Every structure is written in structure tokens, then in C-alpha cells.
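Undergrad: What would the 3D arrangement of this be:
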Amino acid sequence: MRKLTYFIATSVDGFIGDPDGDGNFFITHFLDPEYTQRMCAEYPETVPTHVREHLGLADAAPRHFDAVLMGRGTYDVGFKEGVTSPYGHLEQYVVSRSLTESPDPAVELIGGDVVARVRELKEREGLGIWLCGGADLAGQLVDEIDEFVVKTYPCFLGTGMPMSRAGFGVRPLELTKVETFDGGQIISTYARKDSTG
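TA: This is a model prediction of the structure:
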């Protein structure tokens, strides 16, 4: 059974973007060669298709995920720049109640019961499913997330878009891995304690 992994960048105080959801400052302020090299080697499939060739990853095989699930706001970041298929090397799903037709044949829209659809996707053969963002979608799927890979960047924002809008609940996790980098980034991997995936 495939796992749903919330693979997300965050500030020390748990924000994944500014109040409008823009998280580009993580890339512009907090990437260094050691960290970038590690991310490209371990998670090459999370690099957008139009950037992969520039980083020497055009032919890099996916290691963890072969599908990506995005909320409309996350998808719109690239779409506003003319990128209609941001992860063309993966199965792409966009959850949206407002879009009625996909802007690209490589992108499948999910407009109905996202939990039911994710459960169907998890039953398929393959690698994992990357929950790319954002906070609303993570909130809707919090009970379906099997693993959290949290990339914490050395910054404190004070306010912004939270990691999730799931509402309060004590959801036990098991820390399975921690990596630290000289640039101050920390990658923490957690599994749900009740996960059977």
C-alpha cells in the first residue's frame, strides 16, 4: 500500500509561507550547496520538471514518490507563471472546487471527496504519494497522512500560513530520522504511530 507523505518546508515556528502562502523566501534565503545537493540526491522527484535539467536531474528516477497531490493555491504558484504541468515526471493531482476543467492533460483534478480519492490512490501499486501543500489540504487529509518529512529552515516568521488547518487534536508521531546541515536546516521524518503503511 502506498504512503501519503506530507513533505513540506517550514519556519521554526511552523509556517510554510507568508500570510498569502508564498514560501519562495525559503529558496531565495536558505539554500546552500550542501543542503541543495542532499535534497537533489535524496528527493529528485520533488524538483519541478522545468528545473530538473538545469540541476542535472533530467533523467533522475524517483526515489520516494511517483505521484504528487497539490491544493489549488500550491498549484497556482506555477500556473501563474505559465507552468501548467509542474511535475510532469509524476502523476499529478490538484484538489480544487473552483476549477472545472484541468489546465493541462497531465494534471487530474479532484473536485469531490478528496479523502476517498486519496484512499483509492493509496491502494494502487507504486511509490508513495507526495502531499505538496497547502494548509487547507493538509487539514482535510491529516488522518490519511502516513509520514511527515518536515524541512525546518532557520527562520522565525511570527505569522503566515500554518503547516495545517486541521484543528486541534493530539496525533502521536514517531521520530524516525533527523538530518542537520551547516546552513541551519533540519529534516525531521515522522511516522504516524498508528500507521500500517
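Undergrad: drop to CA atoms for contacts and neighbour counts, all remaining ones
TA: Noted.
Undergrad: Give me the secondary structure label for the residue most central in space within the chain.
TA: By Cα atoms, centre = their mean, the chain has its centre lying nearest to Cys132, at 2.2 Å. At Cys132 the chain is in strand, as set by DSSP: H, G, I helix; E, B strand; the rest coil.
Undergrad: Find the nearest non-adjacent residue to it, please.
TA: Met70 (5.3 Å; Cα to Cα, 6 or more residues apart in numbering).
Undergrad: Tell me which stretches of this protein form helices.
TA: Per DSSP state H, the chain carries helices over the ranges 24-30, 33-42, 49-52, 72-79, 114-123, 135-140.
Undergrad: Which positions in the shortest one come out as buried?
TA: I take that to be helix 49-52. The neighbour-count check on helix 49-52 (16 or more other Cα atoms under 10 Å) flags 49, 52 as buried.
Undergrad: another one to check against the first:
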Amino acid sequence: MRTLVYGMNVSLDGFVAAPGGDLDWSAPSDELFRWWLEQEQAMDLLLYGRRLWEAMSSYWPTGDRRPGATPDEVAFARNWRDTPKAVFSSTLGSVGWNARLVTGDAVAEIARLKEGEGGPMRVGGATLAAAALRAGLVDEYTVVTHPVLLGAGAPFLAPLERRAPLRLTETRTFPGGVVMTRYETRP
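TA: This is a model prediction of the structure:
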């Protein structure tokens, strides 16, 4: 059975994007970017909601060819292109870049993928992750907290109907006061 990981950059007040989708507050240090690269390289499959797909696919297909791209950015772009992806959307007509479009029941498809063979999967995008979270499909949470209060925006976690106890498995501090905490679900 595969592991499903949900992790994103988060403001101290729990948002993954400011109103209007602004992400400037979460610009990573070189050390944090390298850490995210290592996390992505460990994934066998990336699961994206439409909005995150549109953001990632607008930059990373050619991120390694941009002037001034660092070696880590080159590696991230190549890994992004090479890693299989599933994009969950009822409005997109097609996707590219080693991705397949899923237009049906997202929870059923994620559950099917978890039961299959292969390594870990990362779910990206707060809306898609919320559906997986409510269905009890997320095995690990990686919270990269930035020292900023946004006041509003897209929340990292959706409201739950029941308590979900977690076990802290790792913490790490990055430059600029960014703190990563990793949790696993408890049976």
C-alpha cells in the first residue's frame, strides 16, 4: 500500500496562499528549496488539484532553461517533468508534462492509487487535499510554517467532522525562521 503525503508552505495562521493567490510570502531560502527538491525526488506520483497544477505547469516545464536557474532549480524542473502526475479537475480539457487528467471521483481515485503498487505519493493543493483528508487517506502531514500572518486566504486544513490524532516524527528549522514539522497519522 502506498503512502499519501500532504505538505505545503503555510503561514503561521494556517493559510497556503494569501487572498488573490499571492505566494510571495513563502519564497524559500536556498536551503529550504533544496529540502523541497529532496522531498519531491522521493515521490513516485504527484497528485494535483487544478489551481496548483496551473501554477506548477506554468513554470516548471521549462524552469531548467530559464536564465540564472540554479542547479537545484534545474534538478527540480527535471524531476517535475519526469515524475508521473495525476491532475484532478472537472474543468480542464487536457494536461501534459507526464500527467493524466482525472475528471471523476477524486476520493475514489486516490483510494485506488493508494491500494496500488509503488512508492509514496504527494497530494498538492488545499482543496484536493481536503477531500483526501476528510476521507482518511492522508498518512503524513508536512507543515512548513513561515513567520508571517496573512489574516485570510486559502486554508491548509479544511474543517473536520472528527478529531484526528497525529504523531510528531520530525522537526527542522530553516533560515528566516521557517520551521518544518512532520506528522504521521495514528491508527
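Undergrad: Can you give me the TM-score here?
TA: TM-score of the superposed chains, computed with TM-score structural alignment, normalised by the length of structure 2, equals 0.80; 169 aligned residues with a Cα RMSD of 2.2 Å.
Undergrad: about what we covered before: the residue nearest to the centre of structure 1 is in contact with Ile16, isn't it?
TA: No. Counting by Cα atoms under 8 Å, Cys132 of structure 1 does not reach Ile16; the two are 10.9 Å apart.
Undergrad: Name the residues contacting each of those two.
TA: Ile8 (Cα atoms under 8 Å, 6 or more residues apart in numbering).
Undergrad: what does stretch 185-194 of structure 1 rub up against?
TA: So stretch 185-194 of structure 1 is contacted by 30, 35, 145-154, 171-180 (Cα under 8 Å, 6+ apart).
Undergrad: swap that for stretch 114-131 of structure 1, sorry
TA: 1-7, 63-70, 95, 110, 138, 140-141, 144.
Undergrad: out of the residues you listed, which are buried?
TA: 2-7, 64-70, 95, 110, 138, 140-141, 144.
Undergrad: Sitting in strands, which of those residues do you find?
TA: Members of those lying in strands (criterion: DSSP state E): 4-7, 65-70, 95, 110.
Undergrad: Met163 of structure 1 matches what in structure 2?
TA: Using TM-score structural alignment as the criterion, Met163 of structure 1 maps onto Phe156 of structure 2.
Undergrad: If you could redo that for Ser98 of structure 1, that was the one I meant.
TA: By TM-score structural alignment, Ser98 of structure 1 lines up with Thr91.
Undergrad: what does Ala55 of structure 2 align to in structure 1?
TA: Aligned partner of Ala55 of structure 2 by TM-score structural alignment: Val77.
Undergrad: residues in contact with that match?
TA: Per Cα under 8 Å, 6+ apart, neighbours of Val77 of structure 1: none.
Undergrad: Surely the match of Met163 of structure 1 touches Tyr6?
TA: No. Taking contacts as Cα under 8 Å, Phe156 of structure 2 lies outside contact range of Tyr6: 9.6 Å.
Undergrad: For His166 of structure 2, give its distance to Glu54 of structure 2.
TA: Quick fix: residue 166 of structure 2 reads Leu, not His. Leu166 of structure 2 sits 31 Å away from Glu54 of structure 2, going by Cα to Cα, to the nearest Å.
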